[in-house]
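[1] the sequence isn't on hand, but the structure is:
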């Protein structure tokens, strides 16, 4: 997978020359870690500057996944570089209402877990909206919160995240540009996005207390963080769209000292990144030309080979014609490049000329590892390719990186325990049933309950891999420690996780590795599992057997690679689509209203089939062969 962007130097607002589309200063980093470190340094510099002058530093702070690494770096600076928070006063943006402070989903809990318990800030200088305030007292409490911010001298620095609705804080669509701290009803999309943390939409509070847009805009400096592909649409709308109460973050266009700090996934739909030829003259590399021609074909609704000089000129791509002479020559090159991504032999076709094939012909029978973050991502995301690899004689190992126990609902665990007890009652299953029934909201599953839930998912996985013809000794369960917390919140990736990854790769010595390339959430399980693989590849790349190993990344049930990104497309017949569906069906606990459904109510097998069908239709619309479905991959070059 080729890096689309290089890191851009972080600069304060005022030094950014906006394109004709962009209305907010923004900087783009290769990943969320680099961006977070830069923001933490800016905050630390401000704290020290104010301390040197004997002044307090008033920070507005955010919660959610976006600022976690910023807080981690501030804690590290405190421990290792002597950064003191004695002169810091903080005001948090929001809190669910009602919400007890001891609840692990409360923002009070979050802030102490990630920052306040690890630095020397005075308790009286920490202000977080109180989710325990009675309904009749909320309005007066919010006025006092505003007063405390004013009494502190206003916010010197406000850190923000952004929701998919465009909310900042919990200022949902419809919020007034001059709104103050108040109680607000949460948007359905916001509650959906929070539902995994609360183990179901029905458990997510409907209301929250939030600073208002007007309060936020009075901050002297504002930095908004956005990481991951899921944030790309709202980031484009916020930076390039008109100011609107329907996207409250657009009000930040009116703030003179605001910077959006983005990773390359969150920035991917900005015009200068997504379609740079609409903004400026381009250096027409092979990859950019490929992307542009695919885009042009889709925009004009014409197969690639039917594009004309007029199509190129009308869509702002005339300079490409002047460098390549004619549309005909460009069209042929791009058509052939796309054609060469299609293969029915994902492990390579023996005794064939592989010059224009995505995979090597040799060795004829390859050792293959399919890494699956959860115990079903393998069949959901690449079940057809999985089936092809097995039937074409490759030694396929399936490696489940986490137990997936959190995604097993309590009623499924009780059902399994009761079935076991129906054969012969045992104390261990009686204990499981009792512990689940006595569990209160916010409690973690016990180790025993987690073990049962993990074993349920193991059994489902083994059933699916047997159906696809994999011997049981080629199915591996790593149970990476970062995941095994019993909670939605995970531990940071650690050396022990990398060692476990190294061990399985060293054992198999693969010629091919398949892994989930989802980059939607920087703290999501798929992303962490991918980072674990990348770290393992880095540590093992000097090994001789790794020099002959190719890595292919697939996407999950929600997203697919963009057509121009695809480097291997594996067609599926109607019969193979059905085999994939049956393999997914073995994962019974992940059907019929699963815990982490999100706003897409389709079952995973339906999402997967629709996505694979859509990929095939896109290839067909570009003028290529028609197939029932396609699975897509991008190659990652770790050398």
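    Sure thing, it's come through. The model shown is predicted, which means the values in this text are computed figures rather than measured ones.
[2] from now on I want contacts and neighbour counts done on CA atoms only, so please keep to that.
    OK.
[3] what sits against residue 396?
    With contact set as CA atoms under 8 Å, 6 or more residues apart in numbering, residue 396 has these partners: 367, 368, 369, 370, 389, 390, 470, 474.
[4] repeat that with 7 Å
    The contact partners of residue 396, by CA atoms under 7 Å, 6 or more residues apart in numbering, come to 367, 368, 369, 390, 474.
[5] comparison target, given below:
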């Protein structure tokens, strides 16, 4: 399977003791979350087997959320395929929302049963999870008893943790004490915002939770904290390299004698040895690292690239680079030219020109450009300016909407559209009956309840109509809008199925039908719900299959990766930057406005409460500002792309 991180932006980061000199917690970086999860699951399995040979129990502290799910998948696999028994395992879960019914879709009891306990031979009496159904006056006694049970079991052997954006571990929010024990806590607003999508709205997220304390966690014999994705990269850097402080509870783990952070390459991106390795060790310089270091130095000193001096390089750990290349001037000119050559107003290639210094080929012209959009609005949010430019320059633009996006539509939108339909077809008793049934369902619907198939279909049609409106506005022919409705997404909940052969085949067939000269796809590692990651993985697997099948058109095709609504590529990674003028920026925003169900308030805003058009505008103008500060021409806005090289 292809890696989720494009090879074109991968960096070989140092891993010696000197490179880790700023790290205060042992940190192991894996290429992918899947590799890391296997590593953690394997350690847990080894402990269980070792204790079985000794005739002893293995006591595990377990976490919930998206981070450990793959670990649990591997443990279930070890049980079913390798005979790993859990009869000697005692578990204590970190936390639970309060109040929370055990059978609720949001309950951690249900989560653990679905992901682990229902699939292994663990004894029911050995499972311990904080009780969200207690009367408030009983919580304190329960928490005290929970601590006593942990002690009676001999203490926790391995405590598995995730980490929140506030640096919380368990539900120990900023301000938690190092010696805190299991207790009832009030949840931070950021934590509740991060959970809002699972609860279909911030107003539905509980304000309290029962959690093990920091002191309880610190008493574990071994602690393994896991983190995946760029969204966790800053808090990982603060926790591993920062000062110990109550405002980032994970920093307390620096005191633990047997704690290790297990992270993927995306979550490691702000660690010094990854982000700026020249500050901690001697580097083996290549073109990619030279560009990254030079741009970092330019930004650090607020100097244009061509103004950097030998002394600047020497002062920031790059003296050996100057010695190797010859002078700052040689480095500056080299990087300046690379950066300048990445800028193009012709994302489909400029015909009848020398293309040797351009990111895209001049031929063939016009090109068939296929833009994959994970949700029905990602195309215009993330690369709307480039899409408009491709259309304006005469290329045949296709858009593939990979998922229906139906769960992101508010219930009231369904009522509004059915109201309109019944008014138009007044007297249509069948439609009026359907409307009455939909109203009855929605009026009794509880937060997070899965919509009926009929309502899911209506919500999908609403988003389809908006996507078609945006296509018409941008000049994309309706026949070139492809609605894939990939099956992995169609669960009616935030949690999706693993992608399957059917998803890959649908994508393979579309690619073979269009035979594009250019593919644009969302290379987003920050998507908080994982849909972008899965959609990209499906594209990679379909493309790998096309390469293996030696289809004739694939050799003449480029795959460009854009970013989603959460984060932009680093300038050092961008291989094509498309300027957007003021007029086209307005056109891009108007295209985003066509997605009316996502306007004003989106169902899943992530951790940024601004509207998507505001995020897009700020991100594009910030990219242009950075290019300008580096010494490039001043543009209104820019969209960036990284090229993925086929195997």
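    Good, I have the coordinates. What you see is a predicted model; the values in this text were computed from it and never measured.
[6] circling back to that earlier point, can you put the contacts of residue 396 of the first structure in a markdown table and add neighbour count?
    Output for the contacts of residue 396 of the first structure, formatted as a markdown table (neighbours: other CA atoms under 10 Å):
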| residue | neighbour count |
| --- | --- |
| 367 | 20 |
| 368 | 26 |
| 369 | 25 |
| 390 | 17 |
| 474 | 14 |
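[7] which one of those sits closest to residue 626 of the first structure?
    residue 390 (24.3 Å; CA to CA).
[8] show me where the stretch 251-400 of the second structure has helices.
    272-275, 287-301, 310-315, 319-325, 328-342, 378-392 (DSSP state H, counting those that start in this stretch).
[9] what ranges does the stretch 101-250 of the first structure have for its strands?
    126-127, 157-160, 182-185, 207-210, 222-226 (DSSP state E, counting those that start in this stretch).
[10] residue 423 of the first structure is nearest to which of those strands?
    Set against residue 423 of the first structure and scored by CA to CA, those come closest in strand 207-210, at 46.7 Å.
[11] what residue of the first structure takes the place of residue 349 of the second structure?
    Under the alignment (TM-score structural alignment), residue 349 of the second structure pairs with residue 348 of the first structure.
[12] what sits against that match?
    359, 360, 361.
[13] still on that earlier bit, of the contacts of residue 396 of the first structure, which belong to strands?
    Per DSSP state E, strands hold the following members of the contacts of residue 396 of the first structure: 367, 368, 369.
[14] closest one to residue 325 of the first structure out of those, please.
    residue 368 (43.7 Å).
[15] list the contacts of that closest one.
    Counting by CA under 7 Å, 6+ apart, residue 368 of the first structure makes contact with 394, 395, 396, 397, 510, 511, 512, 513.
[16] now with 8 Å, please.
    Taking CA under 8 Å, 6+ apart, we find residue 368 of the first structure in contact with 394, 395, 396, 397, 510, 511, 512, 513, 514.
[17] what about stretch 562-570 of the second structure, how long is it end to end?
    One end of stretch 562-570 of the second structure sits 12 Å from the other (CA to CA, to the nearest Å).
[18] buried residues, that stretch. List them.
    562, 563, 564, 565, 566, 567, 568, 569 (16 or more other CA atoms under 10 Å).
[19] returning to what we had before: name the nearest of the ones in strands among the contacts of residue 396 of the first structure relative to residue 534 of the first structure.
    Among those, residue 369 lies closest to residue 534 of the first structure (CA to CA), at 14.4 Å.
[20] now the aligned partner of that closest one in the second structure: how far from residue 559 of the second structure?
    Correspondence of residue 369 of the first structure to the second structure, assessed by TM-score structural alignment: residue 370. Per CA to CA, residue 370 of the second structure is found 10 Å from residue 559 of the second structure.
[21] also residue 526 of the second structure?
    Residue 526 of the second structure sits at a distance of 20 Å from residue 559 of the second structure (criterion: CA to CA).
[22] also residue 534 of the second structure?
    Separation of residue 534 of the second structure from residue 559 of the second structure (CA to CA) stands at 17 Å.
[23] got a list of what the residue of the first structure most remote from its centre touches?
    Farthest-out residue of the first structure from its mean C-alpha position, per CA atoms, centre = their mean: residue 424, at 44.2 Å. The contact partners of residue 424 of the first structure, by CA under 8 Å, 6+ apart, come to none.
[24] so the lengthiest strand in the first structure aligns onto which residues of the second structure?
    For the first structure, the strand with the greatest residue count under DSSP E is strand 629-636. Using TM-score structural alignment, strand 629-636 of the first structure corresponds to residues 637-644 of the second structure.
[25] what's the mean distance for the matching stretch versus the first structure?
    Its aligned residues in the first structure lie a mean 0.5 Å from stretch 637-644 of the second structure after superposition (mean CA distance after the TM-score superposition for the first structure).
[26] now the helices for the stretch 51-200 of the second structure?
    So, for the stretch 51-200 of the second structure - with DSSP H, counting those that start in this stretch - the helices run 69-82, 108-115, 136-152, 189-195.
[27] with the first structure superposed, average distance for the shortest one?
    Following superposition, helix 189-195 of the second structure is found to deviate from the first structure by 0.5 Å on average (mean CA distance after the TM-score superposition for the first structure).
[28] from the chain's centroid, how far away is that helix?
    Relative to the centre of its chain, helix 189-195 of the second structure is centred 16 Å away, using CA atoms, centre = their mean, to the nearest Å.
[29] what's it in contact with?
    By CA under 8 Å, 6+ apart, the list of residues contacting helix 189-195 of the second structure from outside reads 164, 165, 166, 202, 205, 206, 207, 606, 607.
[30] what about residue 90 of the second structure, how many residues nearby?
    By the measure other CA atoms under 10 Å, the count of residues near residue 90 of the second structure is 21.
[31] that one and residue 60 touch, don't they?
    Yes - Residue 90 of the second structure is in contact with residue 60 according to CA atoms under 8 Å; the separation is 6.2 Å.
[32] check contacts around the residue nearest to residue 353 of the first structure when sequence neighbours are not counted.
    Excluding its sequence neighbours, the residue lying closest to residue 353 of the first structure (CA to CA, 6 or more residues apart in numbering) is residue 361, at 7.5 Å. Residues counted as contacts of residue 361 of the first structure (CA under 8 Å, 6+ apart) are 347, 348, 349, 350, 351, 352, 353, 354.
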